[in-house]
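> structure for the following, please:
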Amino acid sequence: MTPQTDITTLEDIKLLVDTFYSKVQKDEFIGPIFNKKIGDRWPEHLEKMYRFWQTILLEVHSYSGSPFPPHKQLPVAKEHFDRWMEIFTQTTDTLFTGPLADEAKYRAKNMAEMFNYKIDYFRNLEKNQTNNS
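The predicted structure is shown next:
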């Protein structure tokens, strides 16, 4: 499938999010982590992701909240974020081409790097507090 258009509508975002998370759920490396954390709340999670990406890419302010806290305690490392990014990039490149598709990949990369950094920071902080107790 050759991507023909850029991300321009909420329907495009839903296609990206649904396709991406369908792959994530089946992925042997990161799928079990997501499936355990989200459980039977996938529809709720996907709705939140639609609003998040709609706000980021289409400047329709439908998402509010802080995306990091739910991820803070996940048992993940850089390799997990690398795999997440690999699936996201592959999905985006398969479905879309253009400036907003590039922006989605750029934002996803920055988010993955920031989440990885913050998770490491909080783990080290907790480890140091435990060692100093």
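> C-alpha from now on. contacts and neighbour counts both.
Fine.
> in which helix or strand would I find the spatially most central residue of the chain?
When C-alpha atoms, centre = their mean is applied to the chain, the residue found nearest the centroid is residue 108 (6.5 Å). Using DSSP states H and E, residue 108 falls within helix 99-131.
> returning to what we had before: once you drop chain neighbours, what's closest to the residue nearest to the centre of the chain?
Excluding the flanking residues, the one nearest residue 108 by C-alpha to C-alpha, 6 or more residues apart in numbering is residue 85, at 7.1 Å.
> so residue 60 touches residue 50, yeah?
No: at 10.9 Å, residue 60 and residue 50 do not qualify as touching, with contact defined as C-alpha atoms under 8 Å.
> in terms of neighbours, single out the busier of those two.
residue 50 (22 against 13; other C-alpha atoms under 10 Å).
> residue contacts, that one?
Counting by C-alpha atoms under 8 Å, 6 or more residues apart in numbering, residue 50 makes contact with 10, 13-14, 17.
> all helices for this structure, in order.
10-26, 31-38, 42-58, 78-95, 99-131 (DSSP state H).
> now these as JSON lines including distance to residue 69?
Output for these, formatted as JSON lines (distance: least, C-alpha to C-alpha, whole Å):
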{"stretch": "helix 10-26", "distance to residue 69": "20"}
{"stretch": "helix 31-38", "distance to residue 69": "13"}
{"stretch": "helix 42-58", "distance to residue 69": "14"}
{"stretch": "helix 78-95", "distance to residue 69": "16"}
{"stretch": "helix 99-131", "distance to residue 69": "10"}
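> please give me the structure for this one as well, since I'd like to look at both together:
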Amino acid sequence: MNSSAAKFKHVSEYGIRQLVDAFYAKVRLDPELAPIFERAIPGDWQPHLTKMYAFWSSVMLTTGRYKGNPVVKHLVIPGIQPPLFERWLALFDETCRELFEDAVSEEFRSKAERIAESLKLALFYRPGRPWPPEQAP
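Below is the predicted model:
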């Protein structure tokens, strides 16, 4: 959807699919995120996209369609680092702004920021241990 096209005024399953597809198309081209995602999803992306449709449907429309544990999934991703969340959020926000009117885009952004913060805390917060972890000599 280009900037002159009409933007979605409400959250819908169709809009969520458009967002997820457009966002992950950008992720796959992004120099920072693409290598991480390609290692985590080396083959067919459709199962991941389908899971993300259900995830965002559950978050935005409270459908309860998503059944999973994002923390467990992200714990096993090699190379994931806290700064990558900022890049993820920037691309996600950019895509939301392209597809949705401002109020809807803001609703997605707000939820995405809370989700990212929760994931970062679950993945990286270790009281009493420095971050990044010190490398053994």
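> after superposition, what's the TM-score here?
In this superposition the chains share a TM-score of 0.84, using TM-score structural alignment, normalised by the length of structure 1; 128 aligned residues with a C-alpha RMSD of 2.4 Å.
> picking up where we left off before, map the residue nearest to the centre of structure 1 across to structure 2 for me.
When structure 2 is aligned by TM-score structural alignment, the residue opposite residue 108 of structure 1 is residue 112.
> now residue 65 of structure 1
Residue 65 of structure 1 maps onto residue 68 in structure 2, by TM-score structural alignment.
> and for its match, the neighbour number?
11.
> same check on residue 97 of structure 2?
Using other C-alpha under 10 Å, residue 97 of structure 2 is surrounded by 20 other residues.
> so what corresponds to it in structure 1?
Matched across to structure 1, residue 97 of structure 2 falls on residue 93, judged by TM-score structural alignment.
> how much space between the closest residue to its match other than its chain neighbours and residue 58 of structure 1?
Using C-alpha to C-alpha, 6+ apart and skipping the chain neighbours, the partner closest in space to residue 93 of structure 1 is residue 3 (6.9 Å). According to C-alpha to C-alpha, to the nearest Å, residue 3 of structure 1 stands 19 Å off from residue 58 of structure 1.
> OK, contacts around the residue nearest to residue 113 of structure 2 when sequence neighbours are not counted?
Setting aside the residues directly before and after it, residue 113 of structure 2 is nearest to residue 89 in space (C-alpha to C-alpha, 6+ apart), at 7.0 Å. Residue 89 of structure 2 sits next to 109, 112-113, 116 when contact means C-alpha under 8 Å, 6+ apart.
> when you align them, which residue in structure 2 goes with residue 82 of structure 1?
Under TM-score structural alignment, residue 82 of structure 1 pairs with residue 86 in structure 2.
> quick one: its match and residue 115 of structure 2, what's the gap?
Distance from residue 86 of structure 2 to residue 115 of structure 2, by C-alpha to C-alpha: 12 Å.
> pull the contacting residues for residue 31 of structure 1.
24-25.
> need the counterpart of it in structure 2.
Under TM-score structural alignment, residue 31 of structure 1 pairs with residue 34 in structure 2.
> tell me how far residue 38 of structure 2 lies from residue 28 of structure 2.
From residue 38 of structure 2 to residue 28 of structure 2 the distance is 8 Å (C-alpha to C-alpha).
> do residue 94 of structure 2 as well
Where residue 28 of structure 2 is concerned, residue 94 of structure 2 sits at a distance of 15 Å (C-alpha to C-alpha).
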